[in-house]
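S.K.: Predicted model and sequence below, questions to follow.
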Amino acid sequence: MTWRRGRRLGVDVGDARIGVASCDPDGLIATPVETVAAGPQAIARLVALAQEYEVLEVVAGLPLGMSGREGPAAIKVRAFAGELAVALDAAMPGVSVRLIDERLSTVAGQAQLHASGRTTKSSRAVIDQAAAVVILQSAIDAEKTRGTAPGEVVDVTKGTTHE
């Protein structure tokens, strides 16, 4: 398979906030979009963004431990991704949600913000977006390098994932 042309959203799901990033149809670069408050309206807002950007898919970071094991945070993200996949399927049939390993994405996002001259205090509002950029750019780079879509697709019918 070659690069699947189309816009994508990247999301960094947290307990309080969800960072969102997007890319151009050719996958040249991921850019920050916004930070969505976690809670009852989060799914609806992400579906609205997916519609606005006319995305091919949504890539969500799966927070694995350094050992590669899934902990409580990964379980929460899987549940959220399942809900998002169902909502997207209803609103935009054919648009999938993929989960990719996001280890150290927040650290990488913080490093990029620091390198751009932002202090930790001034970065709090955008750190989740920066992590979403790292997640999405990693997915883009992986697909272009390997020629296959990265991570695992959330199965809408079963609420599970598969490669």
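M.R.: Looks like it arrived, so ask away.
S.K.: From now on I want contacts and neighbour counts done on CA atoms only, so please keep to that.
M.R.: Will do.
S.K.: Do a quick rundown of the strands in this protein.
M.R.: 8-13, 17-23, 30-37, 57-62, 96-101, 152-155, 160-162 (DSSP state E).
S.K.: Return the most buried member of those.
M.R.: Highest mean neighbour count of those: strand 8-13, a mean of 30 (counted as mean count of other CA atoms under 10 Å).
S.K.: tell me how far that one is from the chain's mean position?
M.R.: 2 Å (CA atoms, centre = their mean, to the nearest Å).
S.K.: Direction-wise, compare it with strand 57-62 and give the angle.
M.R.: 30 degrees (axes from the mean of the first three to the mean of the last three CA atoms, to 10 degrees).
S.K.: which residues sit against strand 8-13?
M.R.: 18-25, 50, 53, 55-61, 77, 128-129, 131-133, 135-136 (CA atoms under 8 Å, 6 or more residues apart in numbering).
S.K.: before we go on, here's another structure to hold up against the first:
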Amino acid sequence: MERLLRIPSNPSLPTFVPIGSSSSMAGVRVRIRVRVWAQSSSSSSSSSSSSLASSPKRAAMEPETLLPNARRRELDPLRGGGFSLGVDLGAARTGLALGKGFAPPRPLAVVELRGEKLELRLIEIAQKEEVDEFIVGLPKSRSRTETPQSNKVRSVAGRLAVRAAERGLRVYLQDEHGTSMDALDYMIDMGLKKSVRQTKSDAYAAVMVLERYFSMSGHGAELVLPKNLELQEKLRARSQQETEYYEDNFPDKATN
């Protein structure tokens, strides 16, 4: 599903209009892509499919309720959300970085796990570090087309999104083309020894993923949305809690 987001000159809340609308509008248009993933359980998947068929509006979750943190900060700095966990998925190692956009992201860890163990470890780290969104690097070619590795990353991100949504956490995909070379250049500029670069390159690649995400203010980040409606409701409830917290603590700003 795809929606077109219009940001007015002095926005208080984003306005969504259908793609292809002929209305003239001032401001900037941003595409936010929402991908729906199937559950791993066949039984729950079949029940969800019937619910989706009977209630397409509920399945088509409103993107404005699930904007990435960088987009929220662009619209209103006081509604920034928690930390973002950058994830650089590799065949054997996964690099992690942490950031909030106010300061440069920092390398966090390199995890040598795969499959379910990796997914559970990512959730554990997210809860420990007060993370509310995962920014997963999506491999692309020089021409910005997806590769066979992109499909593997999408599969992992889809499974992670299900586990994350159970805890009210969101998962996004971010184009990571060129971030490995950027990470290498960055480490060399920092004067890191070759032995250190070899062990921490994945974490610094995750730093570059977050750098790109924040530098683009979340534009182009692709939400990975679980198909199960109950999980969608958990994400919506988490967003509502954040809104209520904002309104309670910043009443003057919330009413403007």
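M.R.: Now that the structure is in, tell me what you want to look at. Not measured: the values here are computed from a predicted model.
S.K.: What's the TM-score once they're superposed?
M.R.: TM-score for the superposed chains, counting by TM-score structural alignment, normalised by the length of the first structure: 0.86, backed by 151 aligned residues with a CA RMSD of 1.6 Å.
S.K.: can you redo the strands of the first structure as a markdown table with distance to residue 90 of the first structure?
M.R.: Listed next are the strands of the first structure as a markdown table, based on distance: least, CA to CA, whole Å:
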| stretch | distance to residue 90 of the first structure |
| --- | --- |
| strand 8-13 | 17 |
| strand 17-23 | 21 |
| strand 30-37 | 21 |
| strand 57-62 | 14 |
| strand 96-101 | 11 |
| strand 152-155 | 13 |
| strand 160-162 | 17 |
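S.K.: do you know which of the ones you listed lies nearest residue 141 of the first structure?
M.R.: Closest approach to residue 141 of the first structure among the strands of the first structure is made by strand 30-37 (10.4 Å; CA to CA).
S.K.: What segments of the first structure are helices?
M.R.: Counting by DSSP state H, residue ranges of the helices within the first structure are 42-53, 72-91, 105-115, 120-123, 127-146.
S.K.: Give me whichever of these is most buried.
M.R.: helix 127-146 comes out most buried of those by mean count of other CA under 10 Å, with a mean of 24.
S.K.: In the first structure, which residue sits furthest out from the middle?
M.R.: In terms of distance from the mean C-alpha position of the first structure, residue 117 ranks first, at 24.8 Å (CA atoms, centre = their mean).
S.K.: Quick one: map it onto the second structure.
M.R.: Aligning on TM-score structural alignment places residue 117 of the first structure opposite residue 191 in the second structure.
S.K.: From residue 104 of the second structure, how far off is its match?
M.R.: 18 Å (CA to CA, to the nearest Å).
S.K.: re the thing from before, mind putting the helices of the first structure into TSV with distance to residue 99 of the first structure?
M.R.: TSV is the format used below for those (distance: least, CA to CA, whole Å):
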stretch	distance to residue 99 of the first structure
helix 42-53	15
helix 72-91	8
helix 105-115	13
helix 120-123	25
helix 127-146	10
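S.K.: for these, which one sits closest to residue 35 of the first structure?
M.R.: Nearest of these (CA to CA): helix 127-146, 6.1 Å.
S.K.: check contacts around residue 108 of the first structure.
M.R.: Contacts of residue 108 of the first structure by CA under 8 Å, 6+ apart are 131, 134.
S.K.: do you know how far it is from residue 138 of the first structure?
M.R.: Taking CA to CA, one finds residue 108 of the first structure at 11 Å from residue 138 of the first structure.
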